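> predicted model and sequence below, questions to follow.
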Amino acid sequence: MRVLDITGPIRTGMWSYGDPLPSVEVEPIASLEAEGWKGHRLSLHTLAGTYIETADHLFADREQIADVPVNRFVNRAVVAQLKDKQPLEPITAAELIEATGADIRPGDALLVATGWERYWDDPRFITECPFFLPEAMEWVVSQNFSLLGLDIPCVQDPRNDDGVLNRLFFAEDRLLLAPLISLRGVGKGIFTLISLPLNIPGVCGTPCRAILIDQFSENMK
């Protein structure tokens, strides 16, 4: 059994979605030399690094992250390996259908690999990321996936992010997990996805640690 980490690193000065979100900072505030122990101050927000979020991100009075039963963060997951996407290249419904095949079931998690993680430390990670065409998101919604995971930071064209595709996805209280790394290394197939957020009441999402186990067990649901 392999356990595969698909979580991006959080560090000072990393990429950001911009205002009003603050910059991410990880700062040492206690040292072995001065205090005899180590400690750090974390300046984060709900969309820092790899995060998971609920429909409360866009819709009023939806479930918040601490309201979600913990078993919903454990999913049967299908990994769709698309070809390496270039900057601002769209993702089509046909690509997703071909990459998932007949393996999907209602309630699965869908993880989409585009190779975009190679830009994690590049300023273009946000501003030039690949994006879903409306037809691609409509197909995702029609398949009743419970969670969508991506190695891109946005589903919409970053040049015109009007939120329409996010609203289409979140309308039925699905979970979004993004952006991921290392999906290329896991290959294709069925996995167990575990993506555990921090238990912070009152927020729509938090950074999380996401892992894949390369076999699916019905007993884990």
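Thanks, I have it. Numbering: from 1, shown residues only.

> from here on, just use CA atoms for contacts and neighbour counts.
Fine.

> skipping its backbone neighbours, what lies nearest residue 158 in space?
Leaving out its chain neighbours, the residue that sits closest to residue 158 by C-alpha to C-alpha, 6 or more residues apart in numbering is residue 127, at 5.9 Å.

> gap between the one you found and residue 101?
According to C-alpha to C-alpha, to the nearest Å, residue 127 and residue 101 sit 31 Å apart.

> the more surrounded of those two?
The neighbour count for residue 127 versus residue 101, taken as other C-alpha atoms under 10 Å, is higher for residue 127 (16 against 10).

> hmm, the more buried one is touching residue 160, no?
No - using C-alpha atoms under 8 Å, residue 127 is not in contact with residue 160, being 10.6 Å away.

> check it against this one:
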Amino acid sequence: MIVELSHRIVAGMVTYPGVPGPVLGTHLSREESRQVYAPGTEFEIGTITLAANTGTYLDTPHHRYAGGADLSQVPIDRLADLPGLVVRATRRDGRRVLVDDRLDVRGRAVLIHTGWDRHFGTEDYLRDHPYLAPESARLLAERGAALVGIDSLNIDDTPPRGERPAHTILLAAGIPLVEHLTGLAALPDEGFRFHAAPPMVAGMGTFPVRAYAVV
């Protein structure tokens, strides 16, 4: 069974406050292509302008650190066919999500299920969201998680001009992040493989992904 874990990207959508929504266009319409190809043959070539942090997307170390690995440099085995582990956000200190230190996270994609994805596309999604406690980010880094994801606005708290400890800790350890996941309620706690590979764009630190799990 394949479980979809990504939000659809649609024109004008708001993913994060202040980040412009995507603009979809057409480079070659079907009508125009009839002048180029043989009779009865037509194509459409679309265009899209979007911020890299749109929809469900991956953060690489380059997103936080100038010298960190970018989209073209993170090994594919850190992004695809990873053994998965879902952390249910039942251990909460307010909005801070805590990870049980008894979990075996080494080499796994650790996906934090908060249920906040139910608000995606609404004003409620953009404020007062759950986030990973810094001490739990440090635990995941020290225990060797392969990737960390969350179904919330951000893996960190997002006050204006705030610090980003989870990004700082995890990306410094070379651990990619996937934010704005959805559908984690449909996954078992473990026993699945996680995939979230972006295009190999040199010099960029983030990009949308088609995240999914094979159960």
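Done, it's in. Just so it is clear, the model here is predicted, and its values are computed rather than measured.

> circling back to that earlier point, what residue in the second structure is paired with the residue nearest to residue 158 of the first structure?
Aligning on TM-score structural alignment places residue 127 of the first structure opposite residue 127 in the second structure.

> its match and residue 183 of the second structure: what is the separation?
When residue 127 of the second structure is compared with residue 183 of the second structure (using C-alpha to C-alpha), they lie 20 Å apart.

> what's the answer for residue 170 of the second structure, then?
23 Å.

> residue 166 of the first structure belongs to a strand?
No - per DSSP: H, G, I helix; E, B strand; the rest coil, residue 166 of the first structure lies outside any strand segment and is helix.

> ok, the equivalent of it over in the second structure - contacts?
Under the alignment by TM-score structural alignment, residue 166 of the first structure pairs with residue 167 in the second structure. Shown in contact with residue 167 of the second structure (C-alpha atoms under 8 Å, 6 or more residues apart in numbering): 64, 155, 156, 177.

> I'd like to know which of these is nearest to residue 43 of the second structure.
If you rank the contacts of residue 167 of the second structure by distance to residue 43 of the second structure using C-alpha to C-alpha, residue 177 comes first, at 36.1 Å.

> so that closest one is in contact with residue 63, correct?
No - assessed by C-alpha under 8 Å, residue 177 of the second structure is found out of contact with residue 63, at 10.1 Å.

> who has more neighbours out of those two?
Under the criterion of other C-alpha under 10 Å, the comparison of residue 177 of the second structure against residue 63 puts residue 177 first, with 27 against 21.

> how about the helices in the second structure?
Applying DSSP state H to the second structure gives helices spanning 30-33, 61-64, 134-142, 165-172.

> can you add distance to residue 8 of the second structure and give these back as CSV?
Below are these laid out as CSV (distance: least, C-alpha to C-alpha, whole Å):
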stretch, distance to residue 8 of the second structure
helix 30-33, 24
helix 61-64, 23
helix 134-142, 28
helix 165-172, 24
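
> just so I know, which of those lies nearest residue 87 of the second structure?
helix 134-142 (11.4 Å).

> superpose on the first structure and give me the mean offset of the closest one.
Mean deviation of helix 134-142 of the second structure relative to the first structure after superposition (mean C-alpha distance after the TM-score superposition for the first structure): 2.5 Å.

> nice, that's everything, thank you.
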